[in-house]
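# no sequence on this one, just coordinates:
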C-alpha cells in the first residue's frame, strides 16, 4: 500500500508551504515535527494526527479546520460528537420520552442552521425508539 488516501492533504500542504515560501525543513522546524515525517505527509505516505495538523496549520498561518477536513478528520469527528450528544440526551433519566424528542429536534435544527447537519436520513433513529405522532408537531417557542 503506497498511499493512505491522504494525497490531497499532502498536495495541499505542499502548495501552502510553497505559497508561504518555506522550505520543507523550515516548516518542519516551525511546526515542531521532523523533516522526514513532514515529507512523508506531503507525499501521502503518512496520515498525521489532529495535533500535528494543528501545529502545521499554525506554522503556515492557515486554518487547522481546513487541514482536518482535507485529512478526513473533521467530518468523522463531527459525526462522532453528534452521536455522543444524541446518546447523552437519550440516556438522561430526568427527561421523559417527549422531552427527549423535542430536545433532539431543537439540537438538529441548530445544527442545520449552523450548516453542521450530517447528511443522512434523519427519520431513522434506532436508539430513540418509536416516534410518536405528537412528538414532531410542537417545538417550544422562545
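That came in fine, so what should we check first? Keep in mind that this is a model prediction, so the values were computed, not measured. Numbering: from 1, shown residues only.

# please count neighbours and contacts with C-alpha atoms only from this point.
OK.

# and residue 52, which of the three is it?
helix (DSSP: H, G, I helix; E, B strand; the rest coil).

# what's it in contact with, if anything?
Each residue near residue 52 by Cα atoms under 8 Å, 6 or more residues apart in numbering is listed here: 31, 33.

# and the gap between it and residue 33?
8 Å (Cα to Cα, to the nearest Å).

# same check on residue 43?
15 Å.

# so between these two, which is more surrounded?
For residue 43 versus residue 33, neighbours defined as other Cα atoms under 10 Å are more numerous around residue 43 (20 against 15).

# for the closest residue to that one other than its chain neighbours, what are its contacts?
Spatial nearest neighbour of residue 43, excluding adjacent residues (Cα to Cα, 6 or more residues apart in numbering): residue 10 at 5.7 Å. By Cα under 8 Å, 6+ apart, the residues touching residue 10 are 41-44.

# A further structure is provided below for comparison with the first:
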C-alpha cells in the first residue's frame, strides 16, 4: 500500500511538472537544459517513473520560476500539514553543506521523531511528561 502511495505521489508530481512546463511554453529539452538535468531523466520524472531528489526539484523549480516548496510537497518530501511551512525540512533541504543522502537521513530521523511523538500523544494520558531519554534511544535504534 505504501508503494502505491509513493508511485501515486511521483505520478502526480510528474503531471504537475508537465503542466507547469507547458504553461511556461517550454519544451522538455529546453526545461532539461535550464534545470541542468538530462532530457530522458526529466521525461521519466514527468511520466512518474522516477522520483527526483530535492536538489533536482529545486533546479526544476528555479527553471520554471515556481516555488520549490510546492514541488517538495507534491513529491512527498514536505507535508502540507506542517504548521510553520516545514521550516526544519526546508532548512535541511537548503543546506548546501550536506549531501543528498545526508539530507534524506536527517529528514527520515526527524519524521521518525514526529511519528513517535504523535504515537506517544495518542497513547499517553493528557498529563504525561515529555518522552524520556529511553524513548529517543529507541527511535534512533529503529533507523
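Noted; the coordinates are in hand. What you are looking at is a predicted structure, and each value in this text was computed from that prediction instead of being measured.

# can you calculate the TM-score here?
Put the two chains on top of each other and the TM-score (TM-score structural alignment, normalised by the length of the first structure) is 0.56; 97 aligned residues with a Cα RMSD of 3.5 Å.

# re the thing from before, which position in the second structure aligns with the residue nearest to residue 43 of the first structure?
Applying TM-score structural alignment, one finds that residue 10 of the first structure aligns to residue 14 in the second structure.

# again with residue 41 of the first structure
So residue 41 of the first structure corresponds to residue 45, using TM-score structural alignment.

# just the element for the closest residue to that match other than its chain neighbours, please.
Closest residue in space to residue 45 of the second structure, ignoring its immediate chain neighbours: residue 14 at 5.5 Å, by Cα to Cα, 6+ apart. Here residue 14 of the second structure sits within helix 2-23, counting by DSSP states H and E.

# center of the first structure, which residue is that?
Centroid-nearest residue in the first structure: residue 74, 2.0 Å away (criterion: Cα atoms, centre = their mean).

# tell me the contacts of it?
Neighbours of residue 74 of the first structure in contact, by Cα under 8 Å, 6+ apart: 65, 68.

# now, the contacts of residue 10 of the first structure that are in helices?
41-42 (DSSP state H).

# ok, of the contacts of residue 10 of the first structure, which come out buried?
Using 16 or more other Cα atoms under 10 Å as the burial test, the contacts of residue 10 of the first structure include 41-44 as buried.

# tell me the one of these nearest residue 6 of the first structure?
residue 44 (5.0 Å; Cα to Cα).

# tell me how far residue 107 of the first structure lies from residue 131 of the first structure.
17 Å.

# mind checking which of these two has more residues around it?
In terms of neighbours (other Cα under 10 Å), residue 107 is the more surrounded of residue 107 of the first structure and residue 131; the figures are 17 against 14.

# show me what that one lines up with in the second structure.
In the second structure, no residue is matched to residue 107 of the first structure (TM-score structural alignment).

# where's residue 107 of the first structure, which helix or strand?
Going by DSSP H and E, residue 107 of the first structure is part of helix 97-113.

# what is that helix packed up against?
With contacts taken as 3 or more Cα pairs under 8 Å, 6 or more residues apart in numbering; DSSP states H and E, helix 97-113 of the first structure sits against helix 73-91.

# ok and the helix it packs on relative to helix 97-113, angle-wise?
Put simply, helix 73-91 of the first structure runs at 160 degrees to helix 97-113, going by axes from the mean of the first three to the mean of the last three Cα atoms, to 10 degrees.
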